[in-house]
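Novice: no letters, just coordinates:
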């Protein structure tokens, strides 16, 4: 299972070859469709269609076979199809292959050109809405950096104790701690030690959590991202009491983190974090509207493409599921539009998206009804 990061995105954005194939298909995580192999069948039918198009474009058979080999290997990989998310992205050329399983609801789409089509991936590259997930148990501690469309583990082995016994200085046995829930609603938990132990287990857990909190303090304060904790319900009040980080989310992801794989952890985290994830995008849209009568905004695609290449775009809004074809001459900063992608035309929206990210700007894929200026498929908020 592969999630995309900024390095991967830039590698894809900069890759060039005579034949580059980009494939996007929606996938199902579980259920009847997975058992019946719907995801695999979808990719198979998509590849049959693409192979036919490549032949119609007079691409040499050996080139097609070289592109096909890793895709066909993927089709035969049973384990791969057991671990899917909401979307699958594949990028294949004669000497390059990469696939990404992502929590993004891709439209069924493919693109054949001299470059890869990365526009659908910008959801995962938008830095706004990032947060950290602390998955913590008495026997395990893990940290993740995530956004609405991505998740990646953070190496913290040298920063925190990995289990309670490392911190409290004795051989911790899980059986030494019992929890009894009072009442049917499970509202109150009591702690009981075995064998007449005088240890205050709650204090020991707090001591462990305080060590984790202090170990992560410097790392977390670099970006000051929201921190959401994934742990069993009874632990969260103790962690809150031990916590000194100012950006702890006052809501827990309940349960045992070890019961979820990476995609499951991400899905549960999004359910908690959803209300907070679009704040910055919405602020940028409102700013565009406020400045719409000034020179700090533009919806003219020709002007936007030139501004992107000059590093003038702060925020780019692209209409989701839209497309604009043409060519851009960087020497004279001129755009020529085309009706479709035939005769060597390229996706101007794809070009603008990858160049904006390369130049340090933000890109948002926005549904038509939420575009600041709906008459254009691209709007740009320029740097002051």
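Specialist: Structure's in. What do you need? Everything numeric here is computed off the predicted structure, so don't read it as measured data.
Novice: for the rest of this, base every contact and every neighbour count on C-alpha atoms.
Specialist: OK.
Novice: from residue 268, how far out is residue 9?
Specialist: Counting by C-alpha to C-alpha, to the nearest Å, the gap from residue 9 to residue 268 is 25 Å.
Novice: how much space is there between residue 334 and residue 9?
Specialist: 26 Å.
Novice: could you pull out the helices for the protein?
Specialist: Using DSSP state H, the helices of the chain run over 6-14, 32-35, 38-56, 61-75, 78-82, 122-125, 164-168, 201-223, 236-242, 262-273, 279-290, 301-309, 348-358.
Novice: now render those helices as CSV, adding distance to residue 155 and mean neighbour count.
Specialist: Shown next, in CSV, are the helices of the chain (distance: least, C-alpha to C-alpha, whole Å; neighbours: other C-alpha atoms under 10 Å):
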stretch, distance to residue 155, mean neighbour count
helix 6-14, 17, 14
helix 32-35, 32, 12
helix 38-56, 32, 15
helix 61-75, 29, 16
helix 78-82, 25, 14
helix 122-125, 21, 21
helix 164-168, 18, 18
helix 201-223, 11, 17
helix 236-242, 21, 17
helix 262-273, 15, 18
helix 279-290, 28, 16
helix 301-309, 35, 20
helix 348-358, 26, 23
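Novice: would you convert those into CSV that also reports distance to residue 150?
Specialist: Formatted as CSV, the helices of the chain follow (distance: least, C-alpha to C-alpha, whole Å):
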stretch, distance to residue 150
helix 6-14, 11
helix 32-35, 22
helix 38-56, 20
helix 61-75, 22
helix 78-82, 18
helix 122-125, 6
helix 164-168, 30
helix 201-223, 17
helix 236-242, 25
helix 262-273, 8
helix 279-290, 17
helix 301-309, 25
helix 348-358, 16
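Novice: among those, which comes closest to residue 25?
Specialist: Closest to residue 25 of these is helix 38-56 (C-alpha to C-alpha; 7.2 Å).
Novice: so which of the helices of the chain comes closest to residue 376?
Specialist: helix 301-309 (7.7 Å).
Novice: elements contacting that closest one?
Specialist: Other helices and strands packing on helix 301-309, by 3 or more C-alpha pairs under 8 Å, 6 or more residues apart in numbering; DSSP states H and E, are strand 334-338, helix 348-358, strand 378-382.
Novice: any chance of those in TSV, plus distance to residue 95?
Specialist: Converted to TSV, these look like this (distance: least, C-alpha to C-alpha, whole Å):
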stretch	distance to residue 95
strand 334-338	30
helix 348-358	22
strand 378-382	33
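Novice: distance check, the residue lying closest to residue 382 once chain neighbours are set aside against residue 157.
Specialist: Leaving aside its sequence neighbours, residue 382 sits nearest to residue 313 (C-alpha to C-alpha, 6 or more residues apart in numbering; 4.5 Å). Using C-alpha to C-alpha, residue 313 is found at 39 Å from residue 157.
Novice: presented hereafter is structure B, for comparison with structure A:
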């Protein structure tokens, strides 16, 4: 089983705001296969030593360093923790605290040390979490499932979810006159489908409230159209699994959902690239790190694409956004693009962590600005 902890936007904000005398960020490739976890633990130990060496080079306080290493090594020695993993692990530690996130994404292993966390790779989990809710909807049954990465979806218990159209509206749709006496035949059928869908939507609201996970609909015909019209969840994807879900297993629904998620991601990147080209003619784009840093500092970035695998060491002035690049990536410097990412995010920008090939021109970042520069 894949154990996944997808950080919420609020959790990301708290991590981005954290400042300490030593903030260690570790990203590690892991495996959900418990018997193969030993290799990940060995790599984790190596990354801890790498972070330790960086801090020792700066003559970091030995007592504080000891507290930091105690927390990391306690995690390393926790057999139960390592039995339940996903495809990557993110660890954020100071001498006073430690946080972990198990991620479905495949991230590059690294250890970063600074006075703040290195969070850019974590945006991959927010940008493309490999997770989705699946609503399998027909007149005969309704199920809500949740899928993560490569594993089959699992059905969720949803209080108040109707079993079918008949139980929802009191009788199966047919050609009888409805209570008001004003609707017959197919129009009456449509009214009952709307009643059914409204009841389904109402039951889903407490489950989906505050979530940003995509919802994929598996339904056919008029029922699919009615649900799209009535659904109150803003993250319903436009592409539908246009098959009756009644005889589809959880594994089959998962297999049909993955390409829907892939298509949605590709379309999102395609749309941003097209907008980037349009805004370039209006002097509302930049791929320059220094320009992007100033724009992020003053809240001028509307949309930002960042390469999750690159690290450009340096400093960004808190007041002006001026960048000073560092010759060495050590415990004093931090990731400049990472800092740009955090500032853009805090000002309400749409931030996507992507691979380099998804960024216009193959740069380390591409920003669409709110106004010309």
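Specialist: Yep, that arrived. None of the values given here were measured: they were computed from a predicted structure.
Novice: where does the TM-score land?
Specialist: The TM-score (TM-score structural alignment, normalised by the length of structure 2) is 0.71; 331 aligned residues with a C-alpha RMSD of 4.5 Å.
Novice: quick revisit: nearest to residue 319 of structure 1, out of the helices of structure 1?
Specialist: Across the helices of structure 1, the minimum distance to residue 319 of structure 1, taken as C-alpha to C-alpha, is reached by helix 348-358, at 8.9 Å.
Novice: measure how buried residue 371 of structure 2 is and give me the count.
Specialist: 14 (other C-alpha atoms under 10 Å).
Novice: and for residue 357 of structure 2?
Specialist: As a measure of burial, residue 357 of structure 2 has 11 neighbours, counting by other C-alpha under 10 Å.
Novice: do the same with the one 5 residues further on
Specialist: Residue 362 of structure 2 has 13 neighbours, counted by other C-alpha under 10 Å.
Novice: thinking again about what came up before, out of the helices and strands packed on helix 301-309 of structure 1, nearest to residue 141 of structure 1?
Specialist: Using C-alpha to C-alpha, those put helix 348-358 closest to residue 141 of structure 1, at 33.1 Å.
Novice: what range does the closest one cover in structure 2?
Specialist: The aligned range for helix 348-358 of structure 1 in structure 2 is 336-346, by TM-score structural alignment.
Novice: tell me which residues are up against the matching stretch.
Specialist: 13, 16, 118-120, 289, 292-293, 296-297, 299, 301-302, 304, 306, 311-316, 323, 325, 350-351, 365 (C-alpha atoms under 8 Å, 6 or more residues apart in numbering).
Novice: just the buried residues of the residues you listed.
Specialist: 16, 118-120, 289, 292-293, 296-297, 299, 301-302, 304, 306, 311-316, 323, 325, 350-351, 365 (16 or more other C-alpha atoms under 10 Å).
Novice: follow-up on the earlier one: so which of the helices of structure 1 comes closest to residue 139 of structure 1?
Specialist: Checking the helices of structure 1 against residue 139 of structure 1 by C-alpha to C-alpha gives helix 164-168 as the closest, at 6.3 Å.
Novice: so which elements touch the closest one?
Specialist: helix 201-223.
Novice: ok now the helix it packs on, how far from the chain's centre?
Specialist: Its chain's C-alpha centre and that of helix 201-223 of structure 1 lie 26 Å apart, by C-alpha atoms, centre = their mean, to the nearest Å.
Novice: what does stretch 60-71 of structure 2 give?
Specialist: When C-alpha coordinates are averaged (C-alpha atoms, centre = their mean), stretch 60-71 of structure 2 and its chain have centres 32 Å apart.
Novice: show me what contacts residue 345 of structure 1?
Specialist: Counted by C-alpha under 8 Å, 6+ apart, residue 345 of structure 1 has contacts 325-327, 338.
Novice: need the contact list for the residue positioned nearest the centre of structure 2.
Specialist: The centroid of structure 2 falls nearest to residue 126 when counting by C-alpha atoms, centre = their mean (1.8 Å). Going by C-alpha under 8 Å, 6+ apart, residue 126 of structure 2 touches 6-8, 352-353.
Novice: so what touches stretch 37-55 of structure 1?
Specialist: Contacts to stretch 37-55 of structure 1, defined as C-alpha under 8 Å, 6+ apart, come from residues 25-28, 33, 61, 64, 75, 81, 110.
Novice: which one of those residues is nearest to residue 180 of structure 1?
Specialist: Within these, the smallest distance to residue 180 of structure 1 is 38.6 Å, found for residue 28 (C-alpha to C-alpha).
Novice: quick one: neighbours of that closest one, just the number.
Specialist: Neighbours around residue 28 of structure 1, by other C-alpha under 10 Å: 20.
Novice: that one corresponds to which position in structure 2?
Specialist: In structure 2, residue 28 of structure 1 lands on residue 31 (TM-score structural alignment).
Novice: ok, so what distance separates that match from residue 49 of structure 2?
Specialist: 21 Å.
Novice: tell me the contacts of residue 99 of structure 1?
Specialist: Neighbours of residue 99 of structure 1 in contact, by C-alpha under 8 Å, 6+ apart: 2, 88-91.
Novice: could I have the buried ones of those residues as PyMOL selection syntax?
Specialist: In PyMOL, a selection of the buried entries from the contacts of residue 99 of structure 1 looks like this (16+ other C-alpha under 10 Å):
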select buried, resi 88+89+90+91
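Novice: quick one: which of the contacts of residue 99 of structure 1 hold up in structure 2? List them.
Specialist: For the contacts of residue 99 of structure 1, the aligned pairs still in contact in structure 2 (both residues aligned by TM-score structural alignment, their matches' C-alpha atoms under 8 Å) are 88-91.
Novice: burial count for the residue nearest to residue 89 of structure 2 when sequence neighbours are not counted?
Specialist: Residue nearest to residue 89 of structure 2 in three dimensions, not counting chain neighbours: residue 102, with 4.7 Å by C-alpha to C-alpha, 6+ apart. By the criterion of other C-alpha under 10 Å, residue 102 of structure 2 has 22 neighbours.
Novice: aligned partner of residue 102 of structure 2 in structure 1?
Specialist: Using TM-score structural alignment, the partner of residue 102 of structure 2 in structure 1 is residue 101.
Novice: I'd say that match and residue 80 touch.
Specialist: No. Residue 101 of structure 1 is beyond contact range of residue 80, at 9.6 Å (criterion: C-alpha atoms under 8 Å).
Novice: now the common contact residues for those two.
Specialist: residue 1.
Novice: wait, what's in contact with residue 381 of structure 1?
Specialist: 288, 296-298, 313-316.
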